[in-house]
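J.: For reference, the sequence and a predicted model appear below.
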Amino acid sequence: MKKLLFSLFFCFSCLKFYAQQSNNWTRSELGISLGTMYYIGDLNQFRPFYETNLAGGLMYRFNYHSRLTLRFNYSYGSLDADDKDSKITINKNRDLNFHTDIHELVGGIEFHYLPFQLGHKRYPGTAYILAQFGAFYMNPKTNYNGQEIALQPMGTEGQIGAQRYNKVQLCIPIGLGAKFSLGKSAAFSFDVAIRKTFTDYIDDVGATYYPNTNLIPSLNGTLAGSISNQSIDGTRYGIRGNSRTSDWYVYAGAMLTFRLGKENVCWDWKK
């Protein structure tokens, strides 16, 4: 966690220094975002915008071209789900729940549908496609008998030692949005982007096949065994989730950014 925060501070410090020192500083924007975040996975397979949680972050843009902007984001939010809310009988019987904070650092591009230039009357707004790549930190926990318990150390699917999943994972945000100039030095934008991840353990329910959860206490303790099998009838064994798909999450938000330098109405766009 400390390494992630240090990397975030270092990246934004470098971006600000670059914007101030280069001849292109007037193309740089810095701002904030506010929105919602929700999860798609083994505990929420079919319900869009289920358990949406408040999210926000920081954002840097470099307007490389009238059709192309480089963009970097730090976002913070949380994800959660509970089998008690499911309409699927087998999931209700599974009776699992989780929640996790998400710290995300990503970078990529906005490709504009129309030419856009901040503060220019001729190019006041555009829709765009967002494509990014980065990493996020997660730490799934569960509420078990009124007690909050971190799940990764438990090895709830029989993982031991190095077999336990990493709390830092990669993601690929893909989305659609729109942005508009607010005067000569500010812009308002909003987008919705789904995150493709490469882990099935945001919810601690993954692809590991463990034939009998009664054996888990001998590996990771009695509490791990109890948390692993919380089924209402006490007879659920085998794979707890879908081994063929990874978990996803979505961030939908609005952003307000400000130009870091003075207006330059004659940007020399690269062709």
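T.: Nice, I can see it.
J.: Please make it C-alpha for all contacts and neighbour counts, starting now.
T.: Fine.
J.: could you point out the longest helix in the protein?
T.: If you go by DSSP state H, the chain has its longest helix at helix 2-21.
J.: And here is the other one:
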Amino acid sequence: MLLFYRICCIVLMVALFLHPSGSLGQDRIEGGFFLGASYYYGDLNPGQLFYRAQPSLGGVIRVVANSRIAFKGGLTVINLKGNYPDQNVRYPLQDGYTSSQYRFKRSMADFAAQIEINFFQYDHPFRSEETRFSPYISTGMASTLYRRYNSGDEDNSEKPHFILSLPIGIGIKWKLSDWVHVGVEWNFRKTFADDLDLMGHGAIDPSDPYGFNQSSFMHNNDWYSFAGLLVTFDLYHRRVTCNAGY
């Protein structure tokens, strides 16, 4: 957690350094949609990219502060899937099971508020033709809503549950026309839960596959990722006055 806060502080300091003095209001507001694929990292998939990828879609609002900095809010529907045995991982079977087959499939909602930092100036109001493209990175805070399996209930029910997740994203964007922006984005979420792949009793317990009853911040909590196409449309433009062209 301390490392994450340090990273966020560095990102914010860079953002303040890049933000021109005197331009604290938004330059424009964009709204649009995301369409792509999502996949899971965890005990059933230690590292394969786009493992059993499932469709994902969402909406986004972007408040552009200037040609370097934007603030983005998003809601994305995430679908995850996994099977065991797979990915050359093997775990001890739960008591009473002779078959090692286990699978899960889950839908979740991802809520995120992030700062987006462009590597190049993007869509500068007085240099529009020269600033139509830029790679960018993003980070901030996020939360994940999913139905958590509760083995303590008499009926072993699943109840809606929010967890904190830490977002990191990279992407590229291009100004397609005066009011349309398209991009490709790849997002990662580090969650503070180890049961995204737990869907009830089965041959293994992916939330604690070795039965250690211990957790680790870096290694035992599940991750998920989603990547795809992002399209936004200008909803509002602030009028700007030319000062020597910049």
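T.: Done, it's in. Computed from a predicted model, the values in this text were never measured in an experiment.
J.: in the stretch 51-200 of the first structure, which spans are helices?
T.: 89-94 (DSSP state H, counting those that start in this stretch).
J.: Okay, strands next: where are they in it?
T.: Secondary structure of the stretch 51-200 of the first structure (DSSP state E, counting those that start in this stretch): strands at 53-65, 68-82, 97-112, 125-137, 141-144, 147-150, 168-182, 186-197.
J.: which outside residues touch the second one?
T.: Looking back up the chat, that one is strand 68-82 of the first structure. Here strand 68-82 of the first structure makes contact (Cα atoms under 8 Å, 6 or more residues apart in numbering) with 8, 36-39, 43-44, 51-64, 95-112, 203.
J.: In TSV: the strands of the stretch 51-200 of the first structure, plus distance to Asn229 of the first structure.
T.: Shown next, in TSV, are those (distance: least, Cα to Cα, whole Å):
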stretch	distance to Asn229 of the first structure
strand 53-65	27
strand 68-82	14
strand 97-112	12
strand 125-137	26
strand 141-144	11
strand 147-150	15
strand 168-182	26
strand 186-197	26
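J.: Export these as a markdown table, with columns for mean neighbour count.
T.: Shown next, in a markdown table, are the strands of the stretch 51-200 of the first structure (neighbours: other Cα atoms under 10 Å):
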| stretch | mean neighbour count |
| --- | --- |
| strand 53-65 | 20 |
| strand 68-82 | 22 |
| strand 97-112 | 21 |
| strand 125-137 | 20 |
| strand 141-144 | 18 |
| strand 147-150 | 14 |
| strand 168-182 | 19 |
| strand 186-197 | 19 |
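J.: Gln20 of the first structure is nearest to which of those strands?
T.: Smallest distance to Gln20 of the first structure across the strands of the stretch 51-200 of the first structure (Cα to Cα): 12.2 Å, for strand 53-65.
J.: Now the closest one on the second structure. Mean distance?
T.: With the two structures superposed, strand 53-65 of the first structure lies on average 0.6 Å from its match in the second structure, counting by mean Cα distance after the TM-score superposition for the first structure.
J.: between that strand and strand 97-112, how many degrees?
T.: Here the directions of strand 53-65 of the first structure and strand 97-112 differ by 20 degrees (axes from the mean of the first three to the mean of the last three Cα atoms, to 10 degrees).
J.: for strand 53-65 of the first structure, packing partners?
T.: For strand 53-65 of the first structure, the packing partners by 3 or more Cα pairs under 8 Å, 6 or more residues apart in numbering; DSSP states H and E come out as strand 28-40, strand 68-82, strand 248-259.
J.: give me that answer again for 7 Å
T.: Applying 3 or more Cα pairs under 7 Å, 6 or more residues apart in numbering; DSSP states H and E, one finds that strand 53-65 of the first structure makes contact with strand 28-40, strand 68-82.
J.: thinking again about what came up before, which parts of the longest helix of the first structure count as buried, going by neighbours?
T.: By 16 or more other Cα atoms under 10 Å, the buried positions in helix 2-21 of the first structure come out as 4, 8, 12, 15-16, 19.
J.: just curious, which of those residues is nearest to Asp85 of the first structure?
T.: The closest of the buried residues of helix 2-21 of the first structure, once distances to Asp85 of the first structure are taken by Cα to Cα, is Leu4, at 33.2 Å.
J.: In the second structure, what range does stretch 58-71 of the first structure match?
T.: Matched against the second structure by TM-score structural alignment, stretch 58-71 of the first structure falls on residues 59-72.
J.: Distance from that stretch to the middle of the chain?
T.: In terms of Cα atoms, centre = their mean, to the nearest Å, the centre of stretch 59-72 of the second structure is found 16 Å from the chain centre.
J.: picking that back up, and which of the buried residues of helix 2-21 of the first structure is nearest to Val265 of the first structure?
T.: Taking Cα to Cα as the measure, Val265 of the first structure sits nearest to Ala19 out of the buried residues of helix 2-21 of the first structure, at 17.4 Å.
J.: if I pick Ile109 of the first structure, what's in contact with it?
T.: By Cα atoms under 7 Å, 6 or more residues apart in numbering, the residues touching Ile109 of the first structure are 68-71, 130-132.
J.: Give the aligned equivalent of it in the second structure.
T.: Using TM-score structural alignment, Ile109 of the first structure sits opposite Ile115 in the second structure.
J.: Excluding chain neighbours, what is closest to its match?
T.: Phe71 (4.6 Å; Cα to Cα, 6 or more residues apart in numbering).
J.: what's the spacing between that neighbour and Ile78 of the second structure?
T.: 22 Å (Cα to Cα, to the nearest Å).
J.: So for stretch 250-264 of the first structure, what gets flagged as buried?
T.: Across stretch 250-264 of the first structure, burial judged by 16+ other Cα under 10 Å covers 250-260.
J.: Leaving out the residues flanking it, which one is nearest to the equivalent of Gly140 of the second structure over in the first structure?
T.: When the first structure is aligned by TM-score structural alignment, Gly140 of the second structure is paired with Gln132. In this structure, Gln132 of the first structure finds its nearest non-sequential neighbour in Gly108, 3.9 Å apart by Cα to Cα, 6+ apart.
J.: To what extent is Pro48 of the first structure buried, counted in neighbours?
T.: A count of nearby residues for Pro48 of the first structure, using other Cα atoms under 10 Å, gives 12.
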